[in-house]
Structure formats: structure tokens, C-alpha cells
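Participant: sequence-free structure coming up:
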């Protein structure tokens, strides 16, 4: 299990994230239209997975907004914002904010969180996803992984962008 922190208290996750150099494990998420999509749908593209606990928190919302801004300037790159929020909540948030450059994906009815070792096992956020960023190249190889050390802080956007170079 990996460890992150929530308000400076250690929190275990359900497993380990993929490592740099690994082939990205397949995943299934549910889009705002309630249709499932998978990693295979983005074959030949770079992928940025922005994973977070809930879009209804300030830090999570800020990360979705920031990745939406960054995605506007990225070619051949799918930026997927994933959480255990319901697809309708993700759609409502992105619609209200005018966010059109990211793809919202819900772990609702999928094993995404467990498969990626990101389900929080303790704290008041138990059952939600840890904050993490995974960057994948066009060949499906993991180029960058960040399990954010403190859930209440934003990820390192510059490191994620650097991995795309």
C-alpha cells in the first residue's frame, strides 16, 4: 500500500500506483453521458490522468480548472479528470465552469480506484480516491507518477507538463 496524508495525518491507499516505465494498466471510467470509456479509447495519444477525491472541494475543483487550461495547449493528449463523484456531478461542474478541454471520468461502477491502488483506506475521506497524477506517452508507457503527499494540496502541474516533453 502507498501512503499519502490528509490534513497531515497518514492515510493508506488500496495499493501501489503504476510505476514509471510500466505499461499503463487498462482502466474503465464512466463519462458524463453514463457511457463507459477505457484506456484503449485513447490508443496512440498521450494521457494525463488527474485523479482526485471530489470535485466538490476547492482543491479538487482548482486542479480540474488548471488541467483544463493546460489541456488547451496540448496536442495529441487526452486529459482525464477522474474521481468517485457521480458522472452527473462531474458534468454539472464542468458545464457550469465551461470546461471543455478535459474528459470527466467517474469510478462509479468500475474498479478503477482499486486497479490503480488509489482508494483511500482511512480518514474521513475513506472510500474516495487519493490525489494523483499519471502521465502516459503515446506508446502507453507511464512517464510520470505523482501521489500528492498531502491530499489538501494541488499536484505539481509543472512536473506533469515536463513529462510530456
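Facilitator: Done, it's in. Given the structure is predicted, the values throughout are model-derived calculations rather than measurements.
Participant: C-alpha only now, for contacts and for neighbours.
Facilitator: Will do.
Participant: which residue ranges form the strands in this structure?
Facilitator: 3-6, 9-12, 28-30, 36-38, 46-51, 77-83, 103-106, 132-136, 142-147 (DSSP state E).
Participant: Show me the helices in the protein, by range?
Facilitator: Along the chain, counting by DSSP state H, helices occupy 58-71, 87-97, 112-115, 157-163.
Participant: quick one: which of those helices is nearest residue 37?
Facilitator: helix 112-115 (11.4 Å; C-alpha to C-alpha).
Participant: Could you name the helices and strands sitting against the closest one?
Facilitator: With contacts taken as 3 or more C-alpha pairs under 8 Å, 6 or more residues apart in numbering; DSSP states H and E, helix 112-115 sits against no other helix or strand.
Participant: on that earlier part again, using CSV, please lay out the strands of the chain together with distance to residue 116.
Facilitator: What follows is those, written out as CSV (distance: least, C-alpha to C-alpha, whole Å):
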stretch, distance to residue 116
strand 3-6, 14
strand 9-12, 13
strand 28-30, 11
strand 36-38, 14
strand 46-51, 10
strand 77-83, 12
strand 103-106, 14
strand 132-136, 10
strand 142-147, 11
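Participant: Make JSON lines from these and add mean neighbour count and distance to residue 91 to it.
Facilitator: Shown next, in JSON lines, are the strands of the chain (neighbours: other C-alpha atoms under 10 Å; distance: least, C-alpha to C-alpha, whole Å):
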{"stretch": "strand 3-6", "mean neighbour count": "18", "distance to residue 91": "26"}
{"stretch": "strand 9-12", "mean neighbour count": "16", "distance to residue 91": "29"}
{"stretch": "strand 28-30", "mean neighbour count": "23", "distance to residue 91": "11"}
{"stretch": "strand 36-38", "mean neighbour count": "15", "distance to residue 91": "14"}
{"stretch": "strand 46-51", "mean neighbour count": "25", "distance to residue 91": "16"}
{"stretch": "strand 77-83", "mean neighbour count": "24", "distance to residue 91": "11"}
{"stretch": "strand 103-106", "mean neighbour count": "26", "distance to residue 91": "7"}
{"stretch": "strand 132-136", "mean neighbour count": "24", "distance to residue 91": "21"}
{"stretch": "strand 142-147", "mean neighbour count": "20", "distance to residue 91": "25"}
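Participant: ok, second structure coming up, stack it against the first:
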């Protein structure tokens, strides 16, 4: 199984986050190219609680993991993907969709951690 690199992204308070911050826990990370402030507004508007969002605005996450859209009007954004990690950061489930309007199979992803 593949392991992810330790550095990831920025929290909503702009502090850097790494996989070490989630040590010993299975995890589904919510990472996007949106600025942290936009992520906070989105979660508030949608009533999303108990979900930590992470931003790639100062990191190479998209490039490192092959999820940055390289061409089209969406260049620079991240494609939709879901990655579930074990407590030791081994990838348990990964899915990247071909079309940004499509969603990954969240049910299959959640089955790996429930």
C-alpha cells in the first residue's frame, strides 16, 4: 500500500498541518484549493460541522499527489478525489473522478473506516 507524504496544507487559522497532526487515527481529509476563509464560509452556509477543511493555497499537495487540473479553464484547481488513510497513513481507499462535476463514491470510502 502507498503512504502519503507528511506535509499537507493549511488549516482555517492559516497554520500548517501535516499527517503527524492526525497520528494514530483513520482519516478522510477534506482538502481543496479554496482559501481557508472561503472554506469557513461554505461550511457555515451548508451547516457543516465537525469537519476540518484544509487548503492547498501555500502547498504543492495537488502536484505531489497528481490531483491538480493542468489545462482548461479550471487549471490550477484540484480534481475531485477521496483518499482514506489508516492510522499509520497507509492509503486504504483512493478514488479520483474523471469529470469534476462527478462525485467520488463516498459510501465505498466510508466503508473502509466504519
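Facilitator: It's in. These numbers were taken from a predicted model, which means no experiment stands behind them.
Participant: Now compute the TM-score of the two chains, please.
Facilitator: TM-score of the superposed chains, computed with TM-score structural alignment, normalised by the length of the second structure, equals 0.92; 114 aligned residues with a C-alpha RMSD of 1.3 Å.
Participant: re the thing from before, of all the helices of the first structure, which lies closest to residue 31 of the first structure?
Facilitator: Of all the helices of the first structure, helix 87-97 comes closest under C-alpha to C-alpha, at 6.0 Å.
Participant: Which stretch of the second structure lines up against that closest one?
Facilitator: Aligned using TM-score structural alignment, helix 87-97 of the first structure spans residues 36-46 in the second structure.
Participant: Go through the helices of the first structure and name the closest to residue 80 of the first structure.
Facilitator: Per C-alpha to C-alpha, nearest to residue 80 of the first structure of these: helix 58-71, 9.0 Å.
Participant: in the closest one, what counts as buried?
Facilitator: 59-61, 63-65, 67-68, 71 (16 or more other C-alpha atoms under 10 Å).
Participant: Ok, which of the strands of the first structure comes nearest residue 157 of the first structure?
Facilitator: strand 132-136 (8.8 Å).
Participant: what range in the second structure matches that closest one?
Facilitator: So strand 132-136 of the first structure sits over residues 81-85 in the second structure, by TM-score structural alignment.
Participant: Show me how far the matching stretch is from its chain's centre.
Facilitator: Distance of stretch 81-85 of the second structure from its chain centroid, counting by C-alpha atoms, centre = their mean, to the nearest Å, is 7 Å.
Participant: what's the nearest residue to the most centrally placed residue in the second structure if we skip its chain neighbours?
Facilitator: The centre of the second structure sits closest to residue 31, judged by C-alpha atoms, centre = their mean, with a distance of 2.8 Å. Setting aside the residues directly before and after it, residue 31 of the second structure is nearest to residue 54 in space (C-alpha to C-alpha, 6 or more residues apart in numbering), at 4.6 Å.
Participant: I figured the one you found hits residue 11, correct?
Facilitator: Yes: between residue 54 of the second structure and residue 11 there is a contact at 5.0 Å, judged by C-alpha atoms under 8 Å.
Participant: list residues touching both of the two?
Facilitator: Residues touching both residue 54 of the second structure and residue 11 by C-alpha atoms under 8 Å, 6 or more residues apart in numbering: residue 36.
Participant: can you tell me which residues contact residue 134 of the first structure?
Facilitator: 47-50, 142-146, 160.
Participant: any idea how far it lies from residue 21 of the first structure?
Facilitator: Residue 134 of the first structure is 12 Å from residue 21 of the first structure, where distance means C-alpha to C-alpha, to the nearest Å.
Participant: swap in residue 104 of the first structure?
Facilitator: In terms of C-alpha to C-alpha, residue 104 of the first structure sits 25 Å off from residue 21 of the first structure.
Participant: same question, residue 34 of the first structure
Facilitator: Taking C-alpha to C-alpha, one finds residue 34 of the first structure at 32 Å from residue 21 of the first structure.
Participant: Appreciated, that's everything.
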